[in-house]
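*Asks:* quick one, fold the following:
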Amino acid sequence: MQPSWDNDTLDYPQQKGPGYDYTGFEKDQQVRADAIVDMFRFAWDGYYKYAFPNDDLEPVTNTFQNSRNGWGCQAVDALSTAIIMELEDIVNVIVDFIPTIDFSKTNTPQPSVVSLFETNIRYLGGLLSAYDLLKGPFSHLRVNSTNVDALLSQARNLADALKFAFNTRTGIPVNDLFLSNHSFSGRGLQQDGQRTAGLAELGTLQLEWQRLSDLTGDPEYGTLVQEAAKYWFSPSPPESEPFPGLTGGNFSVDTGRILDQYGGWTSGNDSAYEYLIKMYVYDPERYANYSERFILAADSGMRYLASSPSTRPDLTMIGSFAGTAVQNYSEQLACFSGGSYILGSAALDRPDYLEFGLKLSEFCANGYRYAAAGIGPIIYSWNTTELAWPQFVNQSDLYNKAGWFIDDNRAFGNGMAPEAVESWYYAFQVTGNSYWRDVAWAYTLAQNRTERANSGFSSVNNVLTVTGGGTSNFMASYMLAEVLKYQFMIQSPKKGIWEPVHDGVNQFVYNTEAHPIRVAAKQPT
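*Replies:* You can find the predicted model right below:
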């Protein structure tokens, strides 16, 4: 029997000291997994009825918008999850649609700016993942084989449409593009005429573009992204790397120099650090240099950036940095870091990474535990100087109990964020401790209680209220691509080779949008 999603009868955890009371939680893993499939179908049905083949569902008003080029982002992003859930009807709708997409132009009333980063992780990653899954462990699904082959050809068409982004002096790509005339937008163009790129923008392409090269036999795609990464691996000037492996996040496209000393495992930088260990997992023979860079960054994170709130010394989180000054500040986006350390522990045989990764995962679990909505905030601060400011002093009680508060009055909402449940998934998979399943299940229940918005899910406005303070009117594609995939896999009693570690062997690695990519590493015979 699936749990009821009726808000009045929802079995939701009560806060008791530092932990949840899980009494009464449905412990049957198949029931939990089936309930998450039900969530996916509900979200898909709303999108398909009111938005397909546009990008985004606006669930409150049953309307749509096109925030990602008008190519059906929600559908392409949802495909790998539908495959893993073995929902053949949905898989066929999407696979039949993908060959019709024209990636040479945006499908919007006016030519729109295309983000290389967002398009890469959602569309290119989604296409390659679906191809790898349908040609591999899910080849038994009844899907038109011609359309499966089209997934790869369309991935190549998309990369060909985007690759002019690398036509710069250094080969560092420009992120914001106009496809219609192969020009760059004005974003990142400074007053002195120097164009810049963010660390995540140049460092979160390698997995997808290298996979495309390996599948097609054309080295161009991998070469482009590997050349761009060199400027991060050999940072200049020296002061732009205040801690070994940790650099500023703003690069000159013209010179390759790093223009600041601000960064950390936070927005604008996060997924570049994530891809260091994932490229090594993808192929440890070719990409040992990525593991070397990951070790530097991970060791520095533990040595220099880790800190504990004054009221909760049992908690540990990585702060951000400004030069060599560490900031007692982090973000929901940084909650992926626990998973990266845990994956690094398995790939590099580093037990200390596992211990540290579990601490980071618990910090974010604690964030969800003490937010009244059961959903963690966008921002975490444990800066007691700021806490004394008049606008934040009303959160003193929260800080005393939880060890964090929100130091930005614009940041009380949360957009269905996937990063924490991603780390909980890695934590469960490596340790087998059902605690992480229960933590993730609590998030599932909270989402159904607060984020269901007419025909889909939408972000809440205030995580410090039990109701979530109402919702916005936008269902992000990562709800289907990431959140529900990780929630399903952590709860499912079934195991599969799509997992990052299966029987001690890596056969798939996830891109930052949770699309499983078949590794190129040699498999044991």
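*Asks:* use CA for all of it now, contacts and neighbours both
*Replies:* Fine.
*Asks:* for the stretch 301-450 of the chain, which segments count as strands?
*Replies:* Under the criterion DSSP state E, counting those that start in this stretch, strands of the stretch 301-450 of the chain are mapped to 306-307, 317-318, 320-322, 325-327, 329-331, 379-381.
*Asks:* repeat for the stretch 1-150 of the chain
*Replies:* Per DSSP E, counting those that start in this stretch, the stretch 1-150 of the chain has strands spanning 14-16, 19-21, 56-58, 63-65, 114-115. These are given in chain order.
*Asks:* the structure of the following sequence is requested for comparison with the preceding one:
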Amino acid sequence: MLVLRRKHFFPLGLGLIVLFLVYNLTVQDSQSQFWSGSLAGLRHGGAKGPNHQIDPKVLDDETYFWRQVPTHYPVQAMKPLPSGTPQKLPKIQASFGKEDSRDRQIRLGRRGAVKNAFKRCWKAYSEHAWLQDEVTPITGSSRNTFGGWGATLVDSLDTLWIMGMEDEFEQAVSAAANISFEKSALTEINAFETTIRYLGGFLAAYDLSGDERLLLKAREVGDMLYVAFDTPNRMPITRWDIGRAARGEPQEASRWALVAEIGSLCMEFTRLSFITGNPKWFDATERIMLALKDQQMKTKLPGMWPISVNPQDMKFTEDNGFGLGAMADSVFEYLPKMVALSGGSLPHYEKMYKAAMKTAQKYNLFRPMTPDNADILISGNVRVDKEKGRLNARLEHQGQHLVCFAGGMFAVGGKLLNIPDHLQTARKLVDGCIWTYKNMPLGIMPEVFWMAPCESEEDCPWDEKKWQEAVLEKAGESKDDLSKAAGVIAQRRLPEGFTEIPDGRYILRPEAIESVFIMYRATGDPELLESAWAMFESIQRATQTDLANSAVADVTVASPIDVQQTDSMESFWLGETLKYFYLIFSEPELISLDEFVFNTEAHPFRRLVP
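*Replies:* Purely as a prediction, here's the structure:
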């Protein structure tokens, strides 16, 4: 797995250097009044109370290291924060009725089991890898893969708060307050991962607790990351040589980047600007998003952006690969979430989302042929090639565990923007992920798989011969000799419906339970609770170690006894996966989707509301 939360198939690319921009901007009076008024009306959780005030000293420390690095390419015209009153947007959450005592007892028992799993893992991290990025869940050692700044600690802050682990939260905040972001254990850091894990983690924990120490750390990380934008065209360097940046050496953006890495910074940067009233972070990412907007209908698959882009030349149309999955995912995920975060005050995000999903629904989604004729959808990748002078969009019938987030995205967009067919699409995508979990031997979805597509989405009867032919074709065998099919299926351990499983790992990913959780909150369907519990039990059986939980090498093996654990537990297991499992078995009012919006690392930010 790459040092990327969601893009784990691409080798690490170019490490480039960056510097910082010192800019102390005074916000226009009208905007200051709007944002301070809006923020004063937001209710912070915990003992800080509803009207917690921000100490200006937290925001105005000009002596901080990253504010002292010289600026080579200062902003000439700062984009202001939006003004006006946030809109009253449609509710995302369903109306939940009264819960009977038996259902409540079952739900609380399940929530308790999830919390116990988290506590075991937190204990392992605290005892064996404190202030390191990750604990190794089998050997009890540690590793640093995300800057060496305590990724698991920061990623877990809001989970600790949500689970009511007050003593552990205070201990973690006290430790996090002393993390230095002036240097890194790594030569090259990933700006995207640093943004979603560290900046997102601090912002969410601050939004929940109101603890100013967390806002200080968010500001420090924000100031550090802002240096990555000090390039001739203000496009960021995504794979960043932090040492050269700290020395003040000039830098420029790469000619190659993953679209998710450049286009998935806006939620965190905008939220930091909203809280502080300083528009510099909003300005930094809004430039990217407006450039993406301007080129959205000029790509080879108009409406969607390709997986790789060219930030240095600001060319976002040249690649021919398109998908909602790895390396592109969160650029699309953030479109409806920015509508929620900003209270609808940035209308171009709604337009971008609608255009992107219109294309994705047409080209990227397919119904797979299954033995039970399940009415489900899978999201695949599209390659656009020239054929006799015309562009031809070719769908690859590949599924990914990572792309399970798309069900939640369609659910948020469908409810928030009142698009009923998006909610229907969301349910079929969520059911596709649930189906894939249920139909694997361990009850866990693999990292990457292929399936045979239906000829029609409306009627798709199971055809054993067609499935065997598709299996042979993926294996590079002649589909005319069906006698070989049984051997290929047995050798590759393919359940019915699957044609290839090129990556059978489960790396403790959150995306499936993420979308099941969002769909449950959006519909109130109790069947989703049963699906979530089945997923949790299956994951626990296969991944639990003496210390914590471990990623596994292959979920196609016959039973948990045959599982090979890989001694890896990324921070998102505590920051995302267990958080979503805990929340789906909690009261719907806990982190309501009508009050909060999650970033791609499951960190809840407070929405602007009227």
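*Asks:* overlay them and tell me the TM-score.
*Replies:* The TM-score (TM-score structural alignment, normalised by the length of structure 1) is 0.84; 466 aligned residues with a CA RMSD of 2.3 Å.
*Asks:* out of the strands of the stretch 1-150 of structure 1, deepest packed?
*Replies:* Neighbour counts (mean count of other CA atoms under 10 Å) averaged over each of these peak at strand 56-58, with a mean of 27.
*Asks:* quick one: which of the strands of the stretch 1-150 of structure 1 is nearest Arg293 of structure 1?
*Replies:* Shortest distance between Arg293 of structure 1 and those, using CA to CA, is found for strand 114-115: 26.2 Å.
*Asks:* corresponding residues in structure 2 for the closest one?
*Replies:* Strand 114-115 of structure 1 corresponds to residues 189-190 of structure 2 when matched by TM-score structural alignment.
*Asks:* average distance between the matching stretch and structure 1?
*Replies:* With both structures laid over each other, stretch 189-190 of structure 2 and its partner residues in structure 1 are 0.9 Å apart on average (mean CA distance after the TM-score superposition for structure 1).
*Asks:* hang on, the earlier thing: select, out of the strands of the stretch 1-150 of structure 1, the one closest to Leu360 of structure 1.
*Replies:* Using CA to CA as the criterion, the shortest distance between Leu360 of structure 1 and the strands of the stretch 1-150 of structure 1 is 15.8 Å, found for strand 19-21.
*Asks:* now for that closest one, which elements pack on it?
*Replies:* Applying 3 or more CA pairs under 8 Å, 6 or more residues apart in numbering; DSSP states H and E, one finds that strand 19-21 of structure 1 contacts strand 14-16, helix 351-370.
*Asks:* can I get these in JSON lines with distance to Gly268 of structure 1?
*Replies:* Compiled in JSON lines, those are given as follows (distance: least, CA to CA, whole Å):
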{"stretch": "strand 14-16", "distance to Gly268 of structure 1": "33"}
{"stretch": "helix 351-370", "distance to Gly268 of structure 1": "19"}
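*Asks:* packed most tightly, which of those would that be?
*Replies:* Here the criterion is mean neighbour count by mean count of other CA under 10 Å, and of these the winner is helix 351-370, at a mean of 23.
*Asks:* any idea how far Lys337 of structure 2 is from Gly148 of structure 2?
*Replies:* With the distance defined as CA to CA, to the nearest Å, Lys337 of structure 2 ends up 29 Å from Gly148 of structure 2.
*Asks:* okay, the two: which has more neighbours?
*Replies:* Lys337 (26 against 20; other CA atoms under 10 Å).
*Asks:* any idea what the more buried one aligns with in structure 1?
*Replies:* By TM-score structural alignment, Lys337 of structure 2 lines up with Lys278.
*Asks:* hmm, that match is touching Val509, no?
*Replies:* Yes: with contacts counted by CA atoms under 8 Å, Lys278 of structure 1 reaches Val509, the gap being 6.6 Å.
*Asks:* just give me the match in structure 2 for Pro309 of structure 1.
*Replies:* With TM-score structural alignment as the matching criterion, the partner of Pro309 of structure 1 in structure 2 is Pro368.
*Asks:* burial measure for that match, as a count.
*Replies:* 26.
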